[in-house]
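Enquirer: sequence below, structure please.
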Amino acid sequence: MSSTLIVQLDMRTLCQEADVPADYVIEIVEHGIVEPSGRTPEEWVFDDRAPVLAKRAVKLHQELELEWEGVALAL
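Expert: Sure, this is the predicted structure:
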């Protein structure tokens, strides 16, 4: 018998786990880097891969000075 654990994160938890400000998460979502379920930031629910992707996206944005469009292409 196997069981599946599904991890879902709300916006606040994602920001804490990834150490990313909410305005960056909004940019990341708007550019399709991370795709939550829900229509608004208050309703967004992210999967367990989102913190890693968010961290990578912010790192590329800051360290390589890429625009969010470039980050989306790189990831």
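
Enquirer: contacts, neighbours, all on C-alpha from now
Expert: Noted.

Enquirer: ok, residues contacting the lengthiest helix in the chain?
Expert: Ordering each helix of the chain by length in residues (DSSP state H) puts helix 50-63 first. By Cα atoms under 8 Å, 6 or more residues apart in numbering, the residues outside helix 50-63 that reach it are 14-15, 17-20, 24-25, 28, 33-34, 66-68, 71-72, 75.

Enquirer: quick one more, to check against the first:
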Amino acid sequence: MSEITLHLSIHELCEYEEISQDSIYAMVEYGIVDPIDGKSVSDWIFDLDSAHWIKKAVRLNQQMQIDWLATAMVIDLLRQKEQLKKENDQLKARLNRLL
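Expert: Below you'll find the model as predicted:
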């Protein structure tokens, strides 16, 4: 069985999220997302995970009216929380197998 991966160009992300390329550039600059390919900004390609975090970052930036630096800090904390939850779930599953 082959794995299907979807990629989005910076233009598709801008259209989908109704944001400017400058906003995506800022998200990359602050480490919110990283393009998986592309030498120049106009050639950047993103995976679906990046699209997920861009959507969250845009919502935070617009609804909470915080700048991109603060948005990056919140996204980092959300990623850590997600990772800790995943690890906790795995440990609970291992513990349940032992009991």
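
Enquirer: returning to what we had before: chain center to the longest helix of structure 1: distance?
Expert: On the basis of Cα atoms, centre = their mean, to the nearest Å, helix 50-63 of structure 1 sits 8 Å off its chain's mean C-alpha point.

Enquirer: compared with structure 2, how much does it deviate?
Expert: Following the fit onto structure 2, the mean deviation recorded for helix 50-63 of structure 1 is 1.6 Å by mean Cα distance after the TM-score superposition for structure 1.

Enquirer: distance check, the closest residue to residue 19 of structure 1 other than its chain neighbours against residue 31 of structure 1.
Expert: Distances taken as Cα to Cα, 6 or more residues apart in numbering place residue 55 nearest to residue 19 of structure 1, at 7.5 Å, with adjacent residues excluded. Per Cα to Cα, to the nearest Å, residue 55 of structure 1 is found 15 Å from residue 31 of structure 1.

Enquirer: and what of residue 46 of structure 1?
Expert: From residue 46 of structure 1 across to residue 31 of structure 1, the span is 15 Å (Cα to Cα).

Enquirer: of these two, who's got more company?
Expert: residue 46 (20 against 16; other Cα atoms under 10 Å).

Enquirer: which SS class is residue 20 of structure 1?
Expert: With DSSP: H, G, I helix; E, B strand; the rest coil as the basis, residue 20 of structure 1 sits in coil.
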